[in-house]
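# just a sequence and a predicted model for now, questions to come.
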Amino acid sequence: MNGGAEMSRPINRTALVTGSSRGIGRAIAERLGREGVLVAVHYARNEEAAEHTVKSIIADGGRAFQVRAEFGVPGDVDTLLEGLRAGLEELAEDVGLDILVNNAAIITSGTALEGTTPELFDRLMAVNARAPFFLTQRALPLLRDGGRIINISSGLTRFANPQEVAYAMSKAALEMIGLHFARYLGPRRITVNTVSPGITDTGHPSLLVPQIREALSNLAAFGRLAEPADIADVVAFLASDDARWITGSVIDASGGTMLGG
């Protein structure tokens, strides 16, 4: 870790990070790679970005491979798990998983509440809630006892933005996966936790507008936007042995957003 005592480093461990070709997911994959974890970099369509993530991890001394599967379509989880198994068979000591990070998601991008169609609602739920539910369920035979499941939610489950109500609902469902799976998997010493970021600088064009950036930065207690690495460090802690006594929790990683001032 940066400063202080070094994190308990996993040995010969494996991880699947969904949606890790860019943004927060990429930062998580790179962080776990630096901890010695063999990382499966999942992507939906942008193969070039996924390759860049894999190369970045390898250049930093880690190990990684990419796996493609588009969520929200028939057979999505089957496709992902087939690719995961193939990569583990080639690069790992055995086909087992230690860390699952459910990060992949889509957002409505400011769709007016009145403009949220049934089709858009169903798409959000399919990608943000249904896919991680069934991926987690289907990955349990691969997940080793003492493993880690970490879900990436959103601060929008705790403060209101009516334009993103359907997105927030899908993330609230993801938090329920964390709560209930934590109780179910306790006997196997598998922890299940959720990380809830606030506004994070993942390169969205609107954040290039100085007035918007300043206004959003001032919502956090620290007066700045989160960087993807800020979230990745929290995930890395939850993936470590140091977090073995934390499960079923939602960790606020919003930098004190909406605490008031």
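That came through, no problem.

# make it CA atoms for all contacts and neighbour counts henceforth
OK.

# strands of the protein, residue ranges please.
Along the chain, the segments classed as strands by DSSP state E run 14-17, 38-43, 63-68, 97-102, 143-152, 191-197, 250-253.

# and Pro132, which of those strands is closest to it?
strand 97-102 (6.0 Å; CA to CA).

# distance of Gln57 from Ile99?
Just so we're on the same page, residue 57 is Ile rather than Gln. Using CA to CA, to the nearest Å, one gets 17 Å for the distance from Ile57 to Ile99.

# ugh, typo on my part, it should be Leu120
30 Å.

# the more surrounded of those two?
Neighbours per residue (other CA atoms under 10 Å) separate Leu120 from Ile99, with Ile99 holding more: 27 against 16.

# gap between the more buried one and Ala239?
7 Å.

# between those two, what contacts are shared?
Common neighbours of Ile99 and Ala239, counting by CA atoms under 8 Å, 6 or more residues apart in numbering, are 148-150.

# same list (those residues) but as a markdown table, adding neighbour count and distance to Pro228.
Formatted as a markdown table, the shared contacts of Ile99 and Ala239 follow (neighbours: other CA atoms under 10 Å; distance: CA to CA, whole Å):
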| residue | neighbour count | distance to Pro228 |
| --- | --- | --- |
| Arg148 | 26 | 20 |
| Ile149 | 25 | 19 |
| Ile150 | 25 | 16 |
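
# now these as CSV including distance to Ile251?
Listed next are the shared contacts of Ile99 and Ala239 as CSV, based on distance: CA to CA, whole Å:
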residue, distance to Ile251
Arg148, 15
Ile149, 13
Ile150, 10
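
# returning to that earlier point: pick the most buried one from the strands of the chain.
Among these, strand 38-43 has the highest mean neighbour count (mean count of other CA atoms under 10 Å), at a mean of 28.

# tilt between it and strand 97-102?
Here strand 38-43 runs at an angle of 30 degrees relative to strand 97-102 (axes from the mean of the first three to the mean of the last three CA atoms, to 10 degrees).

# check it against this one:
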Amino acid sequence: MIFSLVHPQYRIIDPPFDKFTLEKKEFFRKTLSYLSYPPFETRQTEFKLREVAIQCKHINFVISGHIVSRLQLVSRQFIQKMFLYFDMTLFTDQEKEECAKTIAAVSNDVKIKADELISNYEKYVNPIYYLWYCSFLVKDYLNDCVLELYKYTKDFIECIQNGINLIWTKYRSKVFLDKRYWKGNFSNLFREYDKFSVKPDSFPPIYFGKIIDLQKRADLKGIPIYCTLVEEEETFIIKPHTENCQEIKRLPPFSNFAQF
């Protein structure tokens, strides 16, 4: 789902690309042939992910600052830019075949994870949104919803990150990086690669009751979460076991609910 039809504004018309236009079109068609979904579905999925992001924001559910719709959009643009700036003289016929299969395989995996998130998010977001007022009565049920939403969202984020890192690591040396030929939006080519290096937190962004309540539900459901807890009077300090995360002070869920 990170690979789709290229917008006309991205057509390459400057040297040294003219020489390889036909070859790149063939490479493009070959990549499309390995996709397990029609390319136009990418845009439809993006609109659906935008709705997922809006609903998750309403319950303060954002993992490590990753807005799912934005992450998917950036990943698609990143691959399009990378694809359009491939230097075809650096590829052998076998490498072209492998590259096309790799990009398509990553895109197919992302599409699967996106569809899973889109299909399931409502049945977890809605109870959290409507039942938080009486959360003390249905604490375990709401924590189960938090954990399931966390699992689907984290799987989607990690799928994109792992796929982009794989493609960039294997084929970065094949990209034509001469800035003289960068046009318009490509002037900041690959600037947003750092977005794919921020790993998702190992703990959900919200929970109900005490942290031990969520941990018990996670153990029962077999969903791994990791944190070090220091209990205070009314709040909790959580230290996720990820190198890039700093100590995070968790506020109660819906602490800024009034703004929505």
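Cool, got the structure. Since we're looking at a predicted model, the values are computed, not measured.

# any idea what the TM-score comes out to?
Here the superposed chains carry a TM-score of 0.26, computed using TM-score structural alignment, normalised by the length of the second structure; 125 aligned residues with a CA RMSD of 6.3 Å.

# okay if I get the strands of the first structure as TSV plus distance to Ile24 of the first structure?
Shown next, in TSV, are those (distance: least, CA to CA, whole Å):
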stretch	distance to Ile24 of the first structure
strand 14-17	10
strand 38-43	12
strand 63-68	16
strand 97-102	11
strand 143-152	9
strand 191-197	10
strand 250-253	12
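
# for the helix or strand harbouring Thr169 of the second structure, which positions count as buried?
Using DSSP states H and E, Thr169 of the second structure sits in helix 139-171. Neighbour-count burial for helix 139-171 of the second structure, with 16 or more other CA atoms under 10 Å as criterion, is recorded at 139-161, 163-164, 167-168.

# which other helices and strands does it contact?
For helix 139-171 of the second structure, the elements it packs on are helix 68-84, helix 93-120, helix 122-131, helix 211-221, judged by 3 or more CA pairs under 8 Å, 6 or more residues apart in numbering; DSSP states H and E.

# can you lay out those as a markdown table showing mean neighbour count and distance to Ile54 of the second structure?
Below are these laid out as a markdown table (neighbours: other CA atoms under 10 Å; distance: least, CA to CA, whole Å):
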| stretch | mean neighbour count | distance to Ile54 of the second structure |
| --- | --- | --- |
| helix 68-84 | 20 | 9 |
| helix 93-120 | 18 | 12 |
| helix 122-131 | 17 | 11 |
| helix 211-221 | 15 | 24 |
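
# just so I know, which of those lies nearest Glu26 of the second structure?
Judging those by CA to CA, what sits closest to Glu26 of the second structure is helix 93-120, at 10.2 Å.

# got a list of what the nearest residue to Tyr152 of the second structure once chain neighbours are set aside touches?
Residue nearest to Tyr152 of the second structure in three dimensions, not counting chain neighbours: Leu117, with 5.5 Å by CA to CA, 6 or more residues apart in numbering. Residues in contact with Leu117 of the second structure (CA under 8 Å, 6+ apart) are 152-153, 156.

# ok but Lys249 of the second structure is inside a helix, no?
No: counting by DSSP: H, G, I helix; E, B strand; the rest coil, Lys249 of the second structure is not part of a helix but strand.

# okay, now the closest residue in space to it that isn't next to it in sequence: neighbour count?
Nearest non-adjacent residue to Lys249 of the second structure, counting by CA to CA, 6+ apart: Ile237, 4.9 Å away. By the measure other CA under 10 Å, the count of residues near Ile237 of the second structure is 16.

# try Ile177 of the first structure
Ile177 of the first structure has 22 neighbours, counted by other CA under 10 Å.

# returning to what we had before: how close does the residue nearest to Tyr152 of the second structure get to Thr153 of the second structure?
Using CA to CA, Leu117 of the second structure is found at 7 Å from Thr153 of the second structure.

# and for Leu220 of the second structure?
Here the criterion is CA to CA. By it, Leu220 of the second structure lies 20 Å from Thr153 of the second structure.

# likewise for Glu26 of the second structure?
Going from Glu26 of the second structure to Thr153 of the second structure by CA to CA gives 35 Å.

# now Ile103 of the second structure
Ile103 of the second structure sits 22 Å away from Thr153 of the second structure, going by CA to CA.

# do the same with Gln77 of the second structure
With distances taken as CA to CA, Gln77 of the second structure is found 21 Å from Thr153 of the second structure.

# how about Asn143 of the second structure?
Separation of Asn143 of the second structure from Thr153 of the second structure (CA to CA): 15 Å.

# do Lys96 of the second structure as well
Distance, Lys96 of the second structure to Thr153 of the second structure, using CA to CA: 32 Å.

# thought Ala100 of the second structure was touching Lys30?
Yes: using CA atoms under 8 Å, Ala100 of the second structure is in contact with Lys30, at 6.6 Å.

# what are the boundaries of the helices in the stretch 51-200 of the first structure?
Residue ranges of the helices in the stretch 51-200 of the first structure, as given by DSSP state H, counting those that start in this stretch, are 76-91, 118-125, 131-139, 165-185.

# distance to Ser217 of the first structure added to these, as CSV?
Putting the helices of the stretch 51-200 of the first structure into CSV (distance: least, CA to CA, whole Å) gives the following:
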stretch, distance to Ser217 of the first structure
helix 76-91, 36
helix 118-125, 27
helix 131-139, 30
helix 165-185, 21
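
# most packed of those?
Mean neighbours per residue, mean count of other CA under 10 Å, is largest over the helices of the stretch 51-200 of the first structure for helix 165-185, with a mean of 21.

# what angle separates that helix from helix 118-125?
Going by the same axes, to 10 degrees, helix 165-185 of the first structure makes 30 degrees with helix 118-125.

# who does helix 165-185 of the first structure touch, helix- and strand-wise?
Going by 3+ CA pairs under 8 Å, 6+ apart, helix 165-185 of the first structure lies up against helix 118-125, helix 131-139, strand 143-152, strand 191-197.

# and the gap between Met176 of the first structure and Asp145 of the first structure?
Taken as CA to CA, the span from Met176 of the first structure to Asp145 of the first structure is 21 Å.

# kindly apply the preceding question to Pro210 of the first structure instead.
The value you get for Pro210 of the first structure to Asp145 of the first structure, if CA to CA is used, is 48 Å.

# what's the answer for Phe181 of the first structure, then?
Look at Phe181 of the first structure and Asp145 of the first structure: by CA to CA, they are 14 Å apart.

# again with Thr14 of the first structure
Look at Thr14 of the first structure and Asp145 of the first structure: by CA to CA, they are 13 Å apart.
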